[in-house]
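In: Build me a model:
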Amino acid sequence: MLIEQAAYANRWRGVSPAAKAAFALAGLLAAFAAVSPGAALRLALCSAVLTCVGAGVPAGLYLRVAAPAVGFLGLSCVGLLVAVDPDSGWRWAPEAWPQVAALAGRSLAALAALLGLVLTTPLSDLIALLRRLRCPAVLLDLMVLCYRMLFVFSQAVHEVRTAQQARLGDATLRHSLRSLGQLTANLALQVWQRALALHLAALARNGDGSLRFLTPQFAHAGRDTALAVLAGGGLLMLARWPS
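Out: Sure, this is the predicted structure:
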C-alpha cells in the first residue's frame, strides 16, 4: 500500500499520466541505450532524484518500495558471478564482471524509471490511459478486479491476525504454526467467496460489458507531455554521454 500512498499524495498528482508515462518510457529506452554502467547509474540517480525532489515522494518510502527489487537484483548478480567448470566445479568468475555491471546498471535505471511512474500515478489514472491507448478491455477489467481484491485481501489478513493475537495465537511456536495454517485456509475461503459475490453482483446489474469509470481531466496536459518529451530526450542524451 506504500505505492498507493505515494501515488495519491505526491506533488505530480495533477500532472497528466500521459506525460509521466512518456517520461518513464524515455527512461526505459535510455536505460537500454546506456553506453556504460556509469551512465546507467547516472540515469538511475537522476530518475530517483526527480521522483523524490520533484514529485515530493519521501526518500524513506522510495527506498522501502525499491528495496525488494534491489535485493533481488543483487542476489541475481551474485549468481551471475558464479561459473561451473567441468574440471574444477563451482568457482567465482571475475571475468564476467563487466557484463554483470552493465546488466545491474541498466536494471537499476529501468527500475528507477518505473518507480517514478508508479509512485506518482494512481492505478486508476494508468488504466484510463491504457483505455485511451486501446488496450484490450478484458485485460483492463482483470487489472481492476485484481487491484480491488488486493485491498480486500489486506483487510481480511488484518482482521484475522487481530483476532488470533487477541486469543494468544502466537504464544508458542506450535500455536504460531497452527494460526498460520488457519489464516491461510480462512483467507483462501474468504477471497473465493468475495470474488464469487462480486461476480454475482455484476451479473445482477447485467454487467456483461467492460467496467467503466469516470475519467479525470488534467489541466495543461499538452504542456506537461511536451515537457516530459523534452526531459526524456535529456535522459537519452545522458545515456549516450561517455563516463
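In: make it CA atoms for all contacts and neighbour counts henceforth
Out: OK.
In: which one's the longest helix in this protein?
Out: helix 173-204 (DSSP state H).
In: Second input sequence below; structure requested for side-by-side comparison:
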Amino acid sequence: MFALDIAAHTGPWRSRHPAEKAMLSLGLLACAVALPPWPGALFSGAAAAVLLVGPARVSPAVVLRAARVPLLFVATSTVPLLVTMHAPARLTVNAEGVVPAAQTAGRSVAALICLLLFSATTPLSDVLPRLHRLGVPPAVTEVAALTYRMLFLLVDSVRAVREAQAARLGFRTWRTAYRSLAGQAGAIFVRAFSRARRLEEGLALRGYTGSLAVQVEARRVSAPFVAATVGLLVLIVAVSVVVGSQW
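Out: Alright, predicted model coming up:
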C-alpha cells in the first residue's frame, strides 16, 4: 500500500465519519483559497499542518514524501512569474513578480496541506460507498474503486518484474537497462490486460447488473468535532480579517 493509505487506515481518525474530516479539510481549503494569502492562507495551512502531525498523528516523513512532487510543481510554476523574456531571447529577473509568486506559492502550499489532511486520514474505501447519498451515480464510484484497486496490483506487478530483471543482471549497463525497461513495459501491459479481462469475466459470472452491493460501517457524526471545526474556521476568518485590515 501507499504511505498515505497506510496512514489513513492506521491513524487515530480512522473511526471518525468521513463527513467530519471532509468538513474540516475542505473548510480549511476554502479559507486558503478564498481568504487573502496573508494571513488567511498562512493560517489555514498552518492549522492543517498542526492537525496533520498532531491529533491525526501522521508522520512528517510521510507528509513530505507525499508532498514532494506537488511542491516541485508549485516551485516550477512560480518561475515564470519571477522572470521576463526580452528580445532577443534574454531573460531578466522581474522584481514586480516576487510578490505574486510568493502569494501563489503560499496559497498553493496551504491548499496542498489541506488536501493531505483529508487524504492521509480518510481511506478511499470509506468515501466512495457514501457518495451514493450525495447523488453520485454508482457507475462512477465503482469505476473509481476498481481503478484504485488496480493501482495496487499494477505496482505489485512492476515490483515483481523489476526484481526478476535485476536478479538476471538486467540493469548492469545502460544498454541492458533500456532493454529491461522495454520488456518491463510490455510485461506489465500484458498483466494489466489479463487482470482486467479476468475481473470482467468474474463480474459477469456473478451476475453483475451495474452496481455492487457494499456494506458500509455505520458511524455517527461527532457533534463536538463539528463544533470545534466550525469554531476553528470562524477563528481563522476573523483573525484574517482583523490582521488583513491592519496591513
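In: quick one on the thing from earlier: contacts for the next helix-or-strand element following the longest helix of the first structure?
Out: Where DSSP states H and E defines the elements, the next helix or strand beyond helix 173-204 of the first structure is helix 221-240. Identification of contacts with helix 221-240 of the first structure by Cα atoms under 8 Å, 6 or more residues apart in numbering yields 15-16, 18-20, 22-24, 26-27, 29-31, 33-35, 39-40, 42-43.
In: what's the spacing between residue 90 of the first structure and residue 76 of the first structure?
Out: Distance, residue 90 of the first structure to residue 76 of the first structure, by Cα to Cα, to the nearest Å: 16 Å.
In: out of everything not next to it in sequence, what's closest to the aligned residue in the second structure for residue 126 of the first structure?
Out: Mapped onto the second structure by TM-score structural alignment, residue 126 of the first structure lines up with residue 127. Using Cα to Cα, 6 or more residues apart in numbering and skipping the chain neighbours, the partner closest in space to residue 127 of the second structure is residue 18 (6.5 Å).
In: Can you show me the helices along the first structure?
Out: Going by DSSP H, the first structure shows helices at 2-9, 17-33, 37-49, 59-80, 97-118, 123-132, 137-166, 173-204, 221-240.
In: Quick one: residues in contact with the fourth one.
Out: Contact with helix 59-80 of the first structure is made by 2, 3, 6, 52, 96, 100, 104, 107, 108, 115, as judged by Cα under 8 Å, 6+ apart.
In: How many residues are close by residue 28 of the first structure?
Out: 23 (other Cα atoms under 10 Å).
In: Show the contacting residues for it.
Out: 109, 110, 113, 114.
In: which of those residues still touch in the second structure?
Out: Of the contacts of residue 28 of the first structure, the ones still in contact in the second structure (both residues aligned by TM-score structural alignment, their matches' Cα atoms under 8 Å) are 109, 110, 113, 114.
In: is it true that the second one touches residue 23?
Out: No - with contact taken as Cα atoms under 8 Å, residue 110 of the first structure and residue 23 are classed as non-touching, separated by 11.7 Å.
In: what separates residue 181 of the second structure from residue 164 of the second structure, distance-wise?
Out: Following Cα to Cα, the distance that separates residue 181 of the second structure from residue 164 of the second structure is 12 Å.
In: Comparing these two, which shows the higher neighbour count?
Out: The residue with more neighbours, out of residue 181 of the second structure and residue 164, is residue 181; 16 against 13, by other Cα under 10 Å.
In: Next, work out how far apart that one and residue 171 of the second structure are.
Out: From residue 181 of the second structure to residue 171 of the second structure the distance is 9 Å (Cα to Cα).
In: residue contacts, the residue located most distally from the centre of the second structure?
Out: Most distant from the centre of the second structure: residue 88, at 41.2 Å, with distances by Cα atoms, centre = their mean. With contacts defined as Cα under 8 Å, 6+ apart, residue 88 of the second structure has no neighbours.
In: now residue 101 of the first structure
Out: Counting by Cα under 8 Å, 6+ apart, residue 101 of the first structure has contacts residue 37.
In: quick one: what's aligned to it in the second structure?
Out: Match for residue 101 of the first structure (TM-score structural alignment): residue 102.
In: for residue 212 of the first structure, same thing?
Out: So residue 212 of the first structure corresponds to residue 213, using TM-score structural alignment.
In: List the contacts of stretch 108-115 of the first structure.
Out: With Cα under 8 Å, 6+ apart, stretch 108-115 of the first structure has contacts from 23-25, 27-28, 31, 40-41, 43-45, 47-48, 66, 70.
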